[in-house]
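[1] give me coordinates for this.
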Amino acid sequence: MAVVRRAAKSARTTGTHHRAPDPSAGTVRASQRNLWVVGGLLLAILSVAVFLNGLTADDGDEAERHRRALEQDVAASSAPTSEEEAENIRVALAGVTDDISEEFGVTAGTTMRAGGGIVHVGELQDAPALSSIKVPVSIAAVQKSLQDGRPVEELTGDIDEAITVSDNDAALRLWESLGSDDEAATALGGVLGQGGDPTDTTVDWNRDDYEGFGDIAWTLDHQTIFANRMACVLGSEQPLDAMGRLAEEHSTGLAQLEGSHVKGGWGDTADGSFILREFGLVGPVDAQVPVAVAVIPEDGQEETAREAVAEMTRRIAPLIDEASANGGAAECQAG
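    Okay, here's the model as predicted:
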């Protein structure tokens, strides 16, 4: 299973270049003012993450207020700038998601970038990250190696195994390279914040139902926000490369699409339901679109979930092409 579990509670690059998409490929360049807004928001996310990490248990209400305020700011900044372009994609995407839900007997959700912002459809939004969290964990491990002056090539094997075949032991080694659980969670939150994602990575490591850092909640919207700028985050080169080379058994969903750099996760939710989720960048070179999908099959079968995501992928392929040419291309593109 691709659930990251622990056995006990407890600027060098690879040479791949990542770049912003060509405006001629459909990317809408932000004005200088908007760039200042985005930069300020990223700084705010990182600053609040540091602030929240320093709060004690008695400061819980204040922490929650800060988190909610930050999430509201991020949601506002991620709203489409061209509502017409976004609405065209939203309507078509909702049709596909509804059809898949009915045909396969699944609860589904999909988020993608369109019209200069993100659009979400379907009933499913909140879910445990499961093995999709191995991507930012890998990036955090690279950043830690750079900080410590260690060769990032030493991480190549674990990053490849953690992402291409979703190996839990490799992912656990990457996590443990970040320090204690609290230190690792802080590093993970920092990486997500660098991508504009305000996800709270703090966890009560001692709670009875804790099974691993894959339990961290990661919404489809926040995954898509992170995917939008992931390729510009320091240390993303190796993980992104691995996301483009998934093992065949993990390539039945979004990995079918052109230019895909994706990662999935599958396992049980808190109520015991089986879930399959995938996220990443897909679509034409230099105009890849950030996207996240998830399904929970009524029959609880992994086979049903994979068939549903595979068919959803086939049906949204034309929408990916349309979105990439209409304000959906990621701000940061994978090479």
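
[2] drop to CA atoms for contacts and neighbour counts, all remaining ones
    Will do.

[3] next one: stretch 158-170 to chain centre, how far?
    Averaging C-alpha positions (CA atoms, centre = their mean, to the nearest Å) puts stretch 158-170 16 Å from its chain's average.

[4] could you list the residues in contact with it?
    The contact list for stretch 158-170 (CA atoms under 8 Å, 6 or more residues apart in numbering) reads 2-5, 131, 134-135, 138, 171, 173-174, 238-239, 242-243, 245-247, 250, 263.

[5] enumerate every residue touching H222.
    H222 makes contact with 197-199 under the criterion CA under 8 Å, 6+ apart.

[6] how about T219?
    If a contact means CA under 8 Å, 6+ apart, then T219 has 125-129 as its contacts.

[7] and if you look at N228?
    The contact partners of N228, taken as CA under 8 Å, 6+ apart, are 113, 195, 281, 289-290, 330-332.

[8] so which of the contacts of stretch 158-170 are in helices?
    134-135, 138, 171, 173-174, 238-239, 242-243 (DSSP state H).

[9] now those residues as JSON lines including neighbour count and distance to D182?
    Shown next, in JSON lines, are these (neighbours: other CA atoms under 10 Å; distance: CA to CA, whole Å):
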{"residue": "K134", "neighbour count": "32", "distance to D182": "17"}
{"residue": "V135", "neighbour count": "25", "distance to D182": "18"}
{"residue": "S138", "neighbour count": "30", "distance to D182": "16"}
{"residue": "A171", "neighbour count": "27", "distance to D182": "16"}
{"residue": "R173", "neighbour count": "16", "distance to D182": "15"}
{"residue": "L174", "neighbour count": "24", "distance to D182": "14"}
{"residue": "Q238", "neighbour count": "22", "distance to D182": "24"}
{"residue": "P239", "neighbour count": "26", "distance to D182": "23"}
{"residue": "A242", "neighbour count": "22", "distance to D182": "27"}
{"residue": "M243", "neighbour count": "23", "distance to D182": "27"}
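
[10] now the second one, please; I'll put the structures next to each other:
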Amino acid sequence: MTAAGTGVATAAPPLPLPNVLPSIPGLPGPPPPPVDLGKSFAKLSRSVTKAVPGRLGVAVTPTGSGEPAFFGTVKTARAWSTLKAPVAVAAERAHVKDLQPMETKSIRDSDNASAEAIWDSLGSTRQAIDAVSAVLREGGDSRTQISSELSSPASYPGATQWATTDQSVFAANLPCLNEADHVVQNMSAVGPNQKWGLAKAKKNVQTSVKGGWGPVSENTGKYVVRQLAVVTTPRGTVGVSLVAVPASGSFEDGTAMLTRVGDWVQRNLVNLPAGQCAPPIGG
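    From the prediction side, this is the model:
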């Protein structure tokens, strides 16, 4: 029996344990949550196109194998001078006489006269188409059809429609192709007219690029601006295709857009799959 106003003392309920794991010295913490690249790019695109109205397309493919990841709205466009990369590889394989000075100007300076001389060195138009198409196919691009004076309407090969994803697949495999070493080396030392997009590499990143620009179609003087890039990190290599169609149609606006997009790609390399060339068969 207890006196009025008194009671039996009870222990306080235990406090709930915090919903975290204790940190243990020497062991890594939990991995960060995955980044939603689609949402990230959509945010970037809104910012870029608010400053410079237009449309964007980006594709990234890991070297060796894997499906391209596509972001944006520009799924295909004329290749223009980005096509100079596979043309140069075709010429390397054909052992074209005095190729190196022409290739250096074609790739590093995007010189059209040198590129046309390389194209002509591949033989007839049909032979040149076949040689460059073979390079594309070996690089994993199974769809692109080269335009030429044999097409209707007649056009220089740079007017070839090159899908953004197909170009990124080719870029991913370019370093793995026979006779592509000199081409990739030249792409890593481009001149001032191509120092945009992914040309300026961040820390621990190496980039090799080939830019291209020209009219969107026969009916307009407005430009599409493109860049084919091979990006190598400590984790591996990826192929990238960047496309901008500025509303103004100006080269300067297109390059400004692609530089913003290139920065986004480099910031997100840790969130993108990377790969490496398959070992050669035999030995």
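
[11] got a TM-score for the pair?
    Remark: TM-score between the superposed chains equals 0.77 [TM-score structural alignment, normalised by the length of structure 2]; 240 aligned residues with a CA RMSD of 2.4 Å.

[12] biggest separation within the ones in helices among the contacts of stretch 158-170 of structure 1, which pair?
    Using CA to CA, these span at most 18.5 Å, a distance reached by R173 and M243.

[13] could you pull out the strands in structure 2 for me?
    For structure 2, the strands defined by DSSP state E occupy 54-62, 69-72, 76-78, 161-163, 206-215, 223-233, 236-246.

[14] can you list those in CSV and add distance to A131 of structure 2?
    Listed next are the strands of structure 2 as CSV, based on distance: least, CA to CA, whole Å:
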stretch, distance to A131 of structure 2
strand 54-62, 24
strand 69-72, 28
strand 76-78, 19
strand 161-163, 17
strand 206-215, 20
strand 223-233, 20
strand 236-246, 22
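
[15] need the contact list for the aligned residue in structure 2 for D181 of structure 1.
    By TM-score structural alignment, D181 of structure 1 lines up with T125 in structure 2. Counting by CA under 8 Å, 6+ apart, T125 of structure 2 touches 148-150.

[16] redo that, cut-off 10 Å
    If you count contacts by CA atoms under 10 Å, 6 or more residues apart in numbering, T125 of structure 2 has them with 119, 131, 148-150, 157.

[17] ok, now T107 of structure 1?
    Applying CA under 10 Å, 6+ apart to T107 of structure 1 gives the contacts 97-98, 100-101, 122-124, 275, 294-298, 305.

[18] how far away is it from G157 of structure 1?
    According to CA to CA, to the nearest Å, T107 of structure 1 and G157 of structure 1 sit 36 Å apart.

[19] then V74 of structure 1?
    For V74 of structure 1, the distance to G157 of structure 1 - CA to CA - is 35 Å.

[20] in terms of neighbours, single out the busier of those two.
    Each of V74 of structure 1 and G157 has its neighbours counted (other CA atoms under 10 Å); V74 has more, 21 against 10.

[21] what's the match for T304 of structure 1 in structure 2?
    By TM-score structural alignment, T304 of structure 1 lines up with D253.

[22] compute the distance between the residue nearest to its match when sequence neighbours are not counted and R226 of structure 2, please.
    Of all residues not flanking D253 of structure 2 in the chain, P246 sits nearest, at 6.2 Å (CA to CA, 6 or more residues apart in numbering). Distance, P246 of structure 2 to R226 of structure 2, by CA to CA: 11 Å.

[23] any common contacting residues for those two?
    Between them, P246 of structure 2 and R226 share the contacting residues 56, 254-255, judged by CA under 10 Å, 6+ apart.

[24] name the nearest of the residues you listed relative to Q167 of structure 2.
    Nearest member of the shared contacts of P246 and R226 of structure 2 to Q167 of structure 2, counting by CA to CA, is L56, at 14.8 Å.

[25] V245 of structure 2: what's it in contact with?
    53-57, 74, 77, 215-216, 222-226, 251, 253-255, 257-258.

[26] sorry, back to before: report the buried members of the contacts of T107 of structure 1.
    Neighbour-count burial (16 or more other CA atoms under 10 Å) applied to the contacts of T107 of structure 1 gives 97-98, 100-101, 122, 124, 275, 294-297, 305.

[27] map L93 of structure 1 onto structure 2.
    Aligned partner of L93 of structure 1 by TM-score structural alignment: F41.

[28] not counting sequence-adjacent ones, nearest residue to the residue opposite A134 of structure 2 in structure 1 once aligned?
    Residue pairing (TM-score structural alignment): A134 of structure 2 is matched to G190 of structure 1. Ranked by CA to CA, 6+ apart and with sequence neighbours excluded, the top spatial neighbour of G190 of structure 1 is L46, at 6.3 Å.

[29] and if you look at E67 of structure 2?
    Nearest residue to E67 of structure 2 in three dimensions, chain neighbours excluded: T61, at 6.2 Å (CA to CA, 6+ apart).

[30] give me the most central residue, structure 2.
    V240 (1.1 Å; CA atoms, centre = their mean).

[31] enumerate every residue touching the aligned partner of that one in structure 1.
    Per TM-score structural alignment, the equivalent position to V240 of structure 2 in structure 1 is V291. Remark: with contacts taken as CA under 10 Å, 6+ apart, V291 of structure 1 is in contact with 110-114, 118-120, 220-221, 223-228, 254, 262, 278-282, 320, 328, 330.
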